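Novice: can't give you the sequence, but here's the structure:
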């Protein structure tokens, strides 16, 4: 199963390298794209849940690394929840 990483820039300009066990992230985001925080969180949740289920279908168990990544994304996102104009940039994909 092709895994990948994707680098995001948070509203405070910090960057994080995120993990996905599947290329499905590319179905939700594009390099250089900037999206509202809420959209980023929702799309990340959907994509990483799909990625985890793809692992389950292939190996018989969900991908805990995808769910850990989702938890980190959601935790970081909470720090910016009070900023109505908070946006996240998808810097690049690393396959």
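Specialist: Arrived safely. All figures in this text were calculated on a predicted structure; none of them were measured in a lab. Residues are numbered from 1 along each chain as shown.

Novice: for the rest of this, base every contact and every neighbour count on C-alpha atoms.
Specialist: Fine.

Novice: buried ones in the longest strand along the chain?
Specialist: For the chain, the longest strand by residue count, based on DSSP state E, is strand 87-94. For strand 87-94, the buried set under the neighbour-count rule, 16 or more other Cα atoms under 10 Å, comprises 87-93.

Novice: which positions in the longest helix along the chain come out as buried?
Specialist: Of all the segments of type helix in the chain, defined by DSSP state H, the longest one is helix 37-59. Residues 37-38, 40-41, 43-55 are the ones in helix 37-59 that count as buried (16+ other Cα under 10 Å).

Novice: returning to what we had before: okay, angle between the longest strand of the chain and helix 37-59 too, please.
Specialist: In terms of direction (axes from the mean of the first three to the mean of the last three Cα atoms, to 10 degrees), strand 87-94 departs from helix 37-59 by 30 degrees.

Novice: hold the first one in mind and look at this next one:
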């Protein structure tokens, strides 16, 4: 089916688009389809929009997906944190703590 082939090609090319935006692209290309039909075919093919990952530590690929950076060996990733405490007379003490993940 040519419609299904076009739908899968558009979903591959535009990885972050959902079925509604793909339906608009199909209509712009000359197909007479509504959103419900595109959604039914979308589900039938098992297509999904990948979930967005948090911005912290992301690495974008050219195809619209994102891959998290992972530690490659022990002590490869470090985190810094401020620790706050009070002295016996009530003054504030702030320390910069470093820990390995």
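Specialist: Received, thanks. Please read all numbers here as calculations on a predicted model, not as lab measurements.

Novice: what's the TM-score here?
Specialist: Once superposed, chain against chain, the TM-score is 0.29 (TM-score structural alignment, normalised by the length of structure 1); 54 aligned residues with a Cα RMSD of 4.3 Å.

Novice: what helices or strands is the biggest helix by length in structure 2 leaning on?
Specialist: Among the elements of type helix in structure 2, defined by DSSP H, the one spanning the most residues is helix 2-13. Under the contact definition 3 or more Cα pairs under 8 Å, 6 or more residues apart in numbering; DSSP states H and E, helix 2-13 of structure 2 sits against helix 19-28, helix 35-44.

Novice: out of those, the one nearest residue 67 of structure 2 is which?
Specialist: helix 19-28 (23.1 Å; Cα to Cα).

Novice: what angle separates that closest one from helix 35-44?
Specialist: Using the same axes, to 10 degrees: helix 19-28 of structure 2 against helix 35-44 is 120 degrees.

Novice: need the residues that contact helix 19-28 of structure 2.
Specialist: 6-7, 10-11, 33-35, 38-39, 42 (Cα atoms under 8 Å, 6 or more residues apart in numbering).

Novice: spatially nearest residue to residue 87 of structure 1 (excluding sequence neighbours)?
Specialist: Distance criterion Cα to Cα, 6 or more residues apart in numbering; nearest residue to residue 87 of structure 1, sequence neighbours excluded, is residue 36 at 4.3 Å.

Novice: my bad, should have said residue 74 of structure 1
Specialist: In space, residue 74 of structure 1 is closest to residue 41, 6.6 Å off (Cα to Cα, 6+ apart).

Novice: do the same with residue 7 of structure 1
Specialist: Closest to residue 7 of structure 1 by Cα to Cα, 6+ apart is residue 17, at 4.3 Å.
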